[in-house]
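Chemist: sequence first, predicted model second:
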Amino acid sequence: MTNKLAFLPYLRAFEAVSRLGTLRGAADELHLSPSAISLQLKKLSNITGVQLFARTGRNVTLTETGHEFYQSVSDALGTLADLVRLAVEREGEPKERSLSVSLPPSIGIAWLTAAIVEFATSRNMTSLSINQAVTCAEVDWHANDIAVVYDQPPFPGKRWELLSEVRLCAVCAPTLLGRMDLHSRDRKLHGFALLHEDGGEQWSRWSLAARVKLSDNIRVKVPSAAHAIAAAVQGKGIALLSDVVSQAHLAEGSLVRPFATTLEATNAYFLVWKVESSAAELTTALAEYLRGYLKRS
């Protein structure tokens, strides 16, 4: 079967001769000899079965059919040139790099949002979305590529990596220290609001570990550690917070630790992502970045 597109290799020579009107002009433009141009035109006529040129001395002129053919060839080559130009321009454009991250609100407010923004800026990303959830089950995996969760594995259908273990410590505003009996042998906390996210079990564990009696206290259950921090900073109670969440406030002095005792938390912070993630490369880079950020903080 004859190749219907066998004439394609000869179109550049045909277009150049048609536009310039001479074999010599086309040969110079295409860096070929006039005889090579002439041979290509002959092959083009043989393949198409159409008389495209009429000779006038050394010059060639298009026949009526050749003129119609030239218009079609010129338009087609122009379209192809435009497509190539657009493809090159698009190839040179920066690729859109987007990331959606879910964070626990407490650690997000405390420091992690700033770290994620810093990471996105350093990677020249074009779009960043930060959402919130605490546990892996609460994360909207249709809307997020990666999540930092305060939870315990396994996380079915996901990959995960430990980001930071957590120890709980009692913290309060410096203004409350004067009201505490910190030096007596029978240490007690009287009349303070105890802020917590769980059912109060962690405060009971801490009390035993610290050998501090809790009496005449109001137990205040809050929806997140962010609420506990806000109340504690304002001097409204004592919060039992993770060292990761409280470290910035301790460093600036808005919170203090009246007791040295810390308690290993039942959960830890994990970086979790989907098994088939379109952001796999970013996930690896983000995990490394956050580990370094934690060490610097």
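Modeler: Looks like it came in fine. Numbering: from 1, shown residues only.

Chemist: make it CA atoms for all contacts and neighbour counts henceforth
Modeler: Noted.

Chemist: burial measure for H227, as a count.
Modeler: Here the number of neighbours of H227 (other Cα atoms under 10 Å) works out to 17.

Chemist: ugh, typo on my part, it should be D186
Modeler: What D186 shows, counting by other Cα under 10 Å, is a neighbour count of 10.

Chemist: what's the spatially most central residue of the chain in contact with, if anything?
Modeler: With distances taken as Cα atoms, centre = their mean, L99 lies nearest the centre of the chain, 2.6 Å away. Residues near L99 by Cα atoms under 8 Å, 6 or more residues apart in numbering: 125, 127-129, 144-145, 279.

Chemist: how about TSV for those residues, with secondary structure and distance to H183 added?
Modeler: As requested, these are exported to TSV (DSSP: H, G, I helix; E, B strand; the rest coil; distance: Cα to Cα, whole Å):
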residue	secondary structure	distance to H183
M125	coil	53
S127	strand	53
L128	strand	50
S129	strand	48
N144	coil	49
D145	coil	50
A279	coil	53
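
Chemist: of all these, which two lie farthest apart?
Modeler: M125 and N144 (15.7 Å; Cα to Cα).

Chemist: from R257, how far out is the residue nearest to the centre of the chain?
Modeler: 37 Å (Cα to Cα, to the nearest Å).

Chemist: try H190
Modeler: From H190 to R257 the distance is 17 Å (Cα to Cα).

Chemist: looking at these two, which is more packed in?
Modeler: Set H190 next to R257 and count neighbours by other Cα under 10 Å: R257 wins out with 18 against 15.

Chemist: coming back round to it: okay, buried residues for the strand or helix carrying the residue nearest to the centre of the chain please.
Modeler: With secondary structure defined by DSSP states H and E, L99 is part of strand 98-103. Residues of strand 98-103 classed as buried by neighbour count (16 or more other Cα atoms under 10 Å): 99-103.

Chemist: over to stretch 282-292?
Modeler: Within stretch 282-292, judged by 16+ other Cα under 10 Å, the buried ones are 282-283, 286-287, 290.

Chemist: would you map the strands across the stretch 51-200 of the chain?
Modeler: All strands of the stretch 51-200 of the chain, identified by DSSP state E, counting those that start in this stretch, fall at 53-56, 59-62, 98-103, 127-132, 146-151, 158-164, 167-171, 188-190, 193-196.

Chemist: A further structure is provided below for comparison with the first:
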Amino acid sequence: MNLPPLNSIRAFEAVARLGSVSAAAGELNVTAGAVSQQVKILQGHLGMELLARRGRHLALTVTGSQLHRRLSRAMIEIQAAIHSIQNDAPDTAVPIKLRLSLPPTPAIASPSAILGDLADCPGGLDLSIVATPFGDEIDWKSVDCAVLHGAPPWAGFHWRCLRPTQLVPVCSPELSRGASTIRGVTDLRRHRLLHEDDGSLWRDWLAGAGMALPGTQGIHFAAPAMALQAARDGLGVALVEASEARKDLQAGRLLQPLKMTLSTLSGYYLLAPAERCAETLFERLCQRLAPAAVAPCG
């Protein structure tokens, strides 16, 4: 198999994980231009776009998001293997006392799923779980690490993406019926758009579909949960995190009229203060937490 240059893989993984070319350049100790060139080499080798500009932001394409998830797992395996060889004791560890903060959201798997994956930590694990709704409310004096929704970088922290944000349009089944049925992007002009921000997310999604933001009346909400409830109530079409809408879609309370998704560099991340958590310990935690922490979208 003709693999792409390893430097190009390393550069792309760093950009996808850290959220910017400049942050990746700092970590790799090269120039931003060198990182961009390596990403272009990888894209040229694959014949696919992995990163795209969404307005002012750099976002992963669907292909880029899939590749990033697999490369993240591979990098963790490589780091764990190197650490094991260096310490000559791959299965020996002291008991770990861990205080983990989780957001109370459907996107996060149940504690039992997480506990099941962490229970096999070498040396044992003393785990405490607390719920923290918003990242800026985390009391880092009381927790060792946290899963939160946001976008890197975070100065002074180790972080690892558990799942990038996948935004999908949803509405009530009653809203997309008869003459109002949504069959294509242009049909959105007949409907009210529900926003959880200033309109940037819908603008980026529509730009990816080749259409400008419609001039129709919209409603802006202070929180994603409010936009999701408004969609259930038939007030319009919302653009929401796929995992947040999963149960409503499965139960038929909502439908996804258009299949295109918007992948962003924001998402669910595991964070730990660098001064208190050794990088090797953090990588061990990532390796065990990543497969179990975030509920599937579908």
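Modeler: Okay, I see it. No experiment lies behind these values; they were computed from the predicted model shown.

Chemist: quantify their similarity with the TM-score.
Modeler: Scored against TM-score structural alignment, normalised by the length of the first structure, the superposed chains reach a TM-score of 0.54; 194 aligned residues with a Cα RMSD of 3.4 Å.

Chemist: ok, back up a step: and of the buried residues of strand 98-103 of the first structure, the nearest to F155 of the first structure?
Modeler: S102 (15.3 Å).

Chemist: what sits against that closest one?
Modeler: Taking Cα under 8 Å, 6+ apart, one finds 130-133, 139, 144, 146-149 in contact with S102 of the first structure.

Chemist: let's see it at 6 Å
Modeler: Taking Cα atoms under 6 Å, 6 or more residues apart in numbering as the criterion, S102 of the first structure is in contact with 130-132, 147.

Chemist: tell me, of the contacts of L99 of the first structure, which are also contacts in the second structure.
Modeler: Checked against the second structure using both residues aligned by TM-score structural alignment, their matches' Cα atoms under 8 Å, those keep these contacts: 127-129, 144-145.

Chemist: among these, who's most crowded?
Modeler: The most crowded member of these, judged by other Cα under 10 Å, is D145 (23 neighbours).

Chemist: please tell me I have it right and that residue contacts S100.
Modeler: Yes - with contacts defined as Cα atoms under 6 Å, D145 of the first structure counts as touching S100 at a distance of 5.3 Å.

Chemist: before we move on, back to that, tilt between the strand holding L99 of the first structure and strand 146-151?
Modeler: Taking axes from the mean of the first three to the mean of the last three Cα atoms, to 10 degrees, one finds that strand 98-103 of the first structure is oriented at 10 degrees with respect to strand 146-151.

Chemist: which residues of the first structure does the lengthiest helix in the second structure align to?
Modeler: Under DSSP state H, the helix in the second structure containing the largest number of residues is helix 62-87. Using TM-score structural alignment, none of the residues of the first structure align to helix 62-87 of the second structure.

Chemist: which parts of that helix are buried?
Modeler: 62, 64-65, 67-69, 71-72, 76, 80, 83.

Chemist: doesn't F259 of the first structure lie inside a helix?
Modeler: No - per DSSP: H, G, I helix; E, B strand; the rest coil, F259 of the first structure lies outside any helix segment and is coil.

Chemist: burial count for it?
Modeler: 12.

Chemist: what about C172 of the first structure, how many residues close to it?
Modeler: For C172 of the first structure, using other Cα under 10 Å, the count is 26.

Chemist: do the same with R192 of the second structure
Modeler: Using other Cα under 10 Å: R192 of the second structure sits among 18 other residues.

Chemist: list the contacts for it?
Modeler: 217-218, 236.

Chemist: start and end residues in the second structure for the longest helix along the first structure, please.
Modeler: Identified as the longest helix of the first structure according to DSSP H is helix 64-92. Aligned using TM-score structural alignment, helix 64-92 of the first structure spans no residues in the second structure.

Chemist: could you do stretch 42-51 of the first structure as well?
Modeler: The aligned range for stretch 42-51 of the first structure is empty, by TM-score structural alignment.

Chemist: how distant is that stretch from the center of its chain?
Modeler: Centroid separation for stretch 42-51 of the first structure versus its chain: 57 Å, with Cα atoms, centre = their mean, to the nearest Å.

Chemist: quick check: which element contains A23 of the second structure?
Modeler: Per DSSP H and E: helix 21-28 holds A23 of the second structure.

Chemist: report all helices and strands that the next helix-or-strand element following that helix contacts.
Modeler: Following helix 21-28 of the second structure in sequence order, the next helix or strand is helix 32-46 (DSSP H and E). Judged by 3 or more Cα pairs under 6 Å, 6 or more residues apart in numbering; DSSP states H and E, helix 32-46 of the second structure is in contact with helix 6-18, helix 21-28.

Chemist: so which of those gets nearest C161 of the second structure?
Modeler: Of these, nearest to C161 of the second structure by Cα to Cα is helix 6-18, at 6.4 Å.

Chemist: quick one: the closest one aligns where in the first structure?
Modeler: The aligned range for helix 6-18 of the second structure is empty, by TM-score structural alignment.

Chemist: could you check the angle that helix makes with helix 32-46?
Modeler: Going by the same axes, to 10 degrees, helix 6-18 of the second structure makes 110 degrees with helix 32-46.

Chemist: for helix 6-18 of the second structure, buried residues please.
Modeler: Result for helix 6-18 of the second structure [16+ other Cα under 10 Å]: buried residues 8-18.

Chemist: now stretch 125-138 of the second structure
Modeler: 125, 132, 138.

Chemist: now distance to A295 of the second structure too, for the residues you listed, in CSV please.
Modeler: Converted to CSV, these look like this (distance: Cα to Cα, whole Å):
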residue, distance to A295 of the second structure
L125, 23
T132, 18
I138, 22
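
Chemist: from these, pick the one nearest S110 of the second structure.
Modeler: Using Cα to Cα, those come closest to S110 of the second structure at T132, 14.6 Å.

Chemist: how about the helices in the stretch 101-250 of the second structure?
Modeler: For the stretch 101-250 of the second structure, the helices defined by DSSP state H, counting those that start in this stretch occupy 111-118, 200-208, 224-232, 242-251.

Chemist: ok, which of those helices comes nearest A179 of the second structure?
Modeler: Closest of these to A179 of the second structure is helix 224-232, at 18.6 Å (criterion: Cα to Cα).
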